[in-house]
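Asks: Quick one, what's the 3D model for this:
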Amino acid sequence: MTEDTRTTRDERATSETPSRRRSVLLFLRDLLVIFVVAVLVSFLIKTFLIRSFFIPSQSMEQTLVQDDRIIVNQLVPELAAIERGDVVVFKDPGGWLPARVEEEQPPVVAAVDWFLAFVGLSAPDSNDHLVKRVIGLPGDTVVCCNALGQMTVNGVPLDEPYVALPPGETKVSRDDFEVVVPEDSLWVMGDNRYNSKDSRYNTETPLKGFVPTDNVVGRAVVVSWPISHWTFLDNYPEVFAGVDEGAE
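Replies: This is a model prediction of the structure:
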């Protein structure tokens, strides 16, 4: 090999090294841009469109099982009206939940949890929210129970297939009640009727068990985890057929 050939090869290798380094840097830059854009999109989706929550209690069984994860449509009620039968997530109206002491976390765990919550993959505030089914809208008269053990809304008896009752029990509420839902409020109940601290059992709170519509975070639309529980959540419009006419 001549000296000129070696010189040419060395010059080519020298010129290729900065080019290779520049390609690697460009690749890393593109990865960083993609990551930042993905995080921002996830944040915007979580903030304005959908959000994940986990189920902290047994009050909605068998529709929702404790520790299920659900996807919540946050366009309800801002852009889409709440309907009877909707399963909604809402902030504590005051006095529904016991005071909770924040648990200390290692800094790394806290940072990871914060990031996952930021992009909507974690829901550390699930214990500060409740999940129930909407039974009464503003102006509705909700009464339980009639001679067949059914609940009525505006005088229309409800046949509720989603309700879980203890064996041998036919009455859909252990305790009788009659309420008229005030303006801008909801009457909500758990599907696990004998194990749900819902509107019936919060009448001593400042809002008398009613939930302001402004407290609603959104409507639960699907069980996302575990995969074996995956399903869309129905609001059973046939159950509430005729209720609006009964209000007239």
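
Asks: drop to CA atoms for contacts and neighbour counts, all remaining ones
Replies: Noted.

Asks: Might one say that S52 is in contact with V72?
Replies: Yes - assessed by CA atoms under 8 Å, S52 is found in contact with V72 at 6.1 Å.

Asks: From the neighbour counts alone, determine which of those two ranks first.
Replies: Remark: of S52 and V72, V72 carries more neighbours, 23 against 20, as counted by other CA atoms under 10 Å.

Asks: The more buried one falls within a helix, correct?
Replies: No - secondary structure of V72 (DSSP: H, G, I helix; E, B strand; the rest coil): strand, not part of a helix.

Asks: Not counting sequence-adjacent ones, nearest residue to it?
Replies: Once flanking residues are discounted, V72 sits nearest to A220: 4.2 Å by CA to CA, 6 or more residues apart in numbering.

Asks: Can you list the helices and strands that the strand or helix carrying the one you found packs against?
Replies: Following DSSP states H and E, one finds A220 within strand 216-225. The helices and strands touching strand 216-225, judged by 3 or more CA pairs under 8 Å, 6 or more residues apart in numbering; DSSP states H and E, are strand 69-73, strand 87-91, strand 231-232.

Asks: Compute the number of surrounding residues for E78.
Replies: Residues near E78, counting by other CA under 10 Å: 14.

Asks: One more sequence to fold, the one below, so I can look at both together:
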Amino acid sequence: MDTEAQHTERDRSSDTEERSRSARFTGFADRFGWSWRRTGLIGAVCVVFVLLLSHFVLQPFLIPSRSMEPTLQVGDRILVNKLAYRFGDQPRRGDVVVFDGTDSFVQQPPAENPVTGLLHGAAAALGLAEPAETDFVKRVVGVGGDRVVCCDTDGRLTVNGVPVEEWYVLMGDAPSKVPFDIVVPQGALFVMGDHRSQSSDSRDHLGRPGGGMVPVERVIGRADWIGWPFGRWSGVPETGAFDAVPEPAAGGHG
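Replies: Purely as a prediction, here's the structure:
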């Protein structure tokens, strides 16, 4: 018997099996590695796309407080239409808007770590974190030239001399416990929360620098939809409360 030939055949067989296993492992590793790389690449592209969409078109915004109840509730993710005022349209009375309150609601933005700020900004842009401390959501009750007064003899807000039936205000809340009589400067907005007793808004900044008047250019967009939770998936209700309000007379007095 040729034992040397048998050993040679077994050696060749072992080498073939080893190469086959090695090839299978290499192929699996290549496929597995490529799968992870491809998944990571697709994920990164999706994140960049969503961030760009959020920055220019439609931004999720997490509601952090009770100031807009019952229209908006704590934990709602609203979708802010950033194109609403990009093509010549202006905020209208009754619109729910998100704006940067720097120089109107906040005089000195809080200092923060640049890296932490960047990460928080990205998370906020995806609706995963509370908005920046300078960002607010309120309802427009007066535009440039409007005379806004509270309250008349029946306890109602008036704009340009016309009483406004504010059905969107939280039941039981007065239109305002703080009396005021103001004329909104041109190019600015007077804004209030729907939960008046829980809202820090234009009323709270009267007499301070900026006077609580929000420059139109500081408006980020209009809140058009509630996107989360699914049980509240709907459009932000429009209001006809200001339909009877006339345009301000010359000089801004109604």
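
Asks: Would you pull the TM-score for this pair?
Replies: The TM-score (TM-score structural alignment, normalised by the length of structure 1) is 0.78; 240 aligned residues with a CA RMSD of 3.4 Å.

Asks: hmm, back to that, which of the helices and strands packed on strand 216-225 of structure 1 sits closest to V188 of structure 1?
Replies: strand 87-91 (8.8 Å; CA to CA).

Asks: Could you tell me where the closest one falls in structure 2?
Replies: Counting by TM-score structural alignment, strand 87-91 of structure 1 falls onto residues 96-100 of structure 2.

Asks: what's the mean deviation for that stretch versus structure 1?
Replies: Here the mean offset of stretch 96-100 of structure 2 against structure 1 after fitting is 1.3 Å, by mean CA distance after the TM-score superposition for structure 1.

Asks: who touches that stretch?
Replies: 80, 91, 134-140, 214, 218-224 (CA atoms under 8 Å, 6 or more residues apart in numbering).

Asks: which residues does the one residue sitting closest to the centre of structure 2 contact?
Replies: Residue closest to the average C-alpha location in structure 2 (CA atoms, centre = their mean): F61, at 2.4 Å. Residues in contact with F61 of structure 2 (CA under 8 Å, 6+ apart) are R77, I78, L79, V80, A124, A125, L126, G127, E130, P131.

Asks: now the strands for structure 2?
Replies: Ranges of strands in structure 2, per DSSP state E, are 58-62, 77-81, 96-100, 135-142, 147-150, 157-159, 162-164, 180-183, 188-192, 214-215, 219-228, 234-235.

Asks: one step back: how about the residue nearest to the centre of structure 2, what's its partner in structure 1?
Replies: Using TM-score structural alignment, F61 of structure 2 sits opposite F53 in structure 1.

Asks: what separates its match from I70 of structure 1, distance-wise?
Replies: Going from F53 of structure 1 to I70 of structure 1 by CA to CA, to the nearest Å gives 5 Å.

Asks: do A220 of structure 1 as well
Replies: 6 Å.

Asks: do the same with L25 of structure 1
Replies: Per CA to CA, L25 of structure 1 is found 40 Å from I70 of structure 1.

Asks: longest helix in structure 2, by residue count?
Replies: When structure 2 is parsed with DSSP state H, its longest helix is helix 3-56.

Asks: mind checking what V156 of structure 1 lines up with in structure 2?
Replies: By TM-score structural alignment, V156 of structure 1 lines up with V162.

Asks: Quick one: neighbours of the closest residue to its match other than its chain neighbours, just the number.
Replies: Spatial nearest neighbour of V162 of structure 2, excluding adjacent residues (CA to CA, 6+ apart): V245 at 5.8 Å. V245 of structure 2 has 17 neighbours, counted by other CA under 10 Å.

Asks: Tell me the counterpart of V245 of structure 2 in structure 1.
Replies: Match for V245 of structure 2 (TM-score structural alignment): V243.

Asks: For that match, give its distance to G120 of structure 1.
Replies: 37 Å.

Asks: And for H229 of structure 1?
Replies: On the measure of CA to CA, H229 of structure 1 and G120 of structure 1 end up 20 Å apart.

Asks: and those two? which has more neighbours close in?
Replies: G120 (20 against 15).
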